[in-house]
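**Student:** have a look; sequence and predicted model below, questions after that.
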Amino acid sequence: MGVWEAFLNWLRSLFFKQEMELSLIGLQNAGKTSLVNVVATGGYSEDMIPTVGFNMRKVTKGNVTIKLWDLGGQPRFRSMWERYCRGVSAIVFVVDAADHDNLPISKSELHDVLSKPSLNGIPLLVLGNKIDKPEALTKQVLTDRMGLKSITDREVCCFMISCKNSTNIDCVIDWLLASTVAHHSHADSCATASVYSFQAFFMSNYLYEWCKFWPCSDRSGLDVHLVV
């Protein structure tokens, strides 16, 4: 590999480096912190301490770095959900699928945060957790009771998972990575144009400096066509 090719590869890596930022929201005890731990380490613990405020963790999957914002689900923390969901790659709403009594509150909180203008169009991933419990709802019932079909201003996806048994966690990660690729596809096209524009600028200036030292009698018929 030549020096110029190596330089271009390095330059492209600056543009094409893929990162995503996720905000995990949902009521307390839904399993948000457990999900972060399972995604990051594959480990699960029954003795989780409720999140106070928020926690942030970075996880690398392949060539994608995922920044996870784990937001507290107690009533006093829900007002800050909107602030930490602004500009993220996706909003992940975790629901305890076995907690039937709190499902109306989950629905209300979800639709309330999605109504904020600052969050328009951000993809939504709803995760029905704790399907290892016999009283857990099915995906169809959860979809209906959470009113997910009424959300039409963004991409919406729903998975039923168990952090305890790692059920469908791989599917969640695959969806997130695929969503990141789609999210970055337009940006990558713009970045490619930027790289080649820089290449054209660099080469034209290089040729200009080189031609300054070329004897005038030898470059009277010089015709340079730069193709990028």
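**Tutor:** Perfect, I can see it now.
**Student:** contacts and neighbour counts: CA atoms only from here.
**Tutor:** Noted.
**Student:** look up how far Ser118 lies from Trp81.
**Tutor:** Trp81 sits 12 Å away from Ser118, going by Cα to Cα, to the nearest Å.
**Student:** next up, a second structure to put side by side with the first:
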Amino acid sequence: MGKVLSKIFGNKEMRILMLGLDAAGKTTILYKLKLGQSVTTIPTVGFNVETVTYKNVKFNVWDVGGQDKIRPLWRHYYTGTQGLIFVVDCADRDRIDEARQELHRIINDREMRDAIILIFANKQDLPDAMKPHEIQEKLGRGCPGRVPAGNSLEGQPEAGVGHRDGRRG
């Protein structure tokens, strides 16, 4: 059946950009999606890119390092991006304002105006982690996107509290 659908509708490809502050869990999420298991990672200097296929869609996922010295380079990855996964470390309360500033800088760039946005509330398993509704609040009113809760080490995210379809209005 899948082969028939692929012949009728063709295979789609989507360019997905995964961004967030350093140590948010971007690389762990990428390889959990790709391999279906957790792997040991080191801080990303530069980027990782992997293709993840789901049904008849190929997602080319670009995981770009989040250290403050690398962030000015993020804009060079925006062109052609169809989806943004912005990963937030829910246990890092000290840097949630910094995450908000970076997210708003990204979504206000004209190259990203049509990108579908997902905010991944990561590390929900840690003590005192902010809940998805708190993350959504702290990222600012009018912040587009769904906010699923998750733990990149455990697997699938839980349903979030996002209220929009992920597209910017």
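**Tutor:** That came in fine, so what should we check first? Keep in mind that what you see is a predicted model, and the values were worked out from it rather than measured.
**Student:** report the set of residues contacting both of Trp81 and Ser118 of the first structure.
**Tutor:** The overlap between the contact sets of Trp81 of the first structure and Ser118 (Cα atoms under 8 Å, 6 or more residues apart in numbering) is empty.
**Student:** ok, those two, which is more surrounded?
**Tutor:** Comparing Trp81 of the first structure with Ser118 by other Cα atoms under 10 Å, the one with more neighbours is Trp81, at 23 against 14.
**Student:** where's Asn205 of the first structure, which helix or strand?
**Tutor:** helix 169-212 (DSSP states H and E).
**Student:** contacts only, for Ala24 of the second structure.
**Tutor:** 87-89, 122.
**Student:** can you tell me the closest non-neighbouring residue to the aligned partner of Ser152 of the second structure in the first structure?
**Tutor:** With TM-score structural alignment as the criterion, Ser152 of the second structure lines up with Cys163 in the first structure. Leaving aside its sequence neighbours, Cys163 of the first structure sits nearest to Leu35 (Cα to Cα, 6 or more residues apart in numbering; 5.9 Å).
**Student:** which helix or strand contains that neighbour?
**Tutor:** Leu35 of the first structure belongs to helix 32-41, assigned by DSSP H and E.
**Student:** contacting residues around that helix?
**Tutor:** With Cα under 8 Å, 6+ apart, helix 32-41 of the first structure has contacts from 24-26, 43-45, 48, 51, 57, 59, 68, 70, 94, 163, 166, 169, 173.
**Student:** repeat the analysis, applying 7 Å as the threshold.
**Tutor:** Under the criterion Cα atoms under 7 Å, 6 or more residues apart in numbering, residues 24, 43-44, 59, 70, 94, 163 lie in contact with helix 32-41 of the first structure.
**Student:** show me where the first structure has strands.
**Tutor:** Here the first structure has its strands, by DSSP state E, at 18-25, 54-61, 64-71, 90-96, 124-129, 156-160.
**Student:** relative to Cys190 of the first structure, which of those is closest?
**Tutor:** strand 18-25 (14.1 Å; Cα to Cα).
**Student:** which elements pack onto the closest one?
**Tutor:** strand 64-71, helix 81-85, strand 90-96 (3 or more Cα pairs under 7 Å, 6 or more residues apart in numbering; DSSP states H and E).
**Student:** thanks a lot, catch you later.
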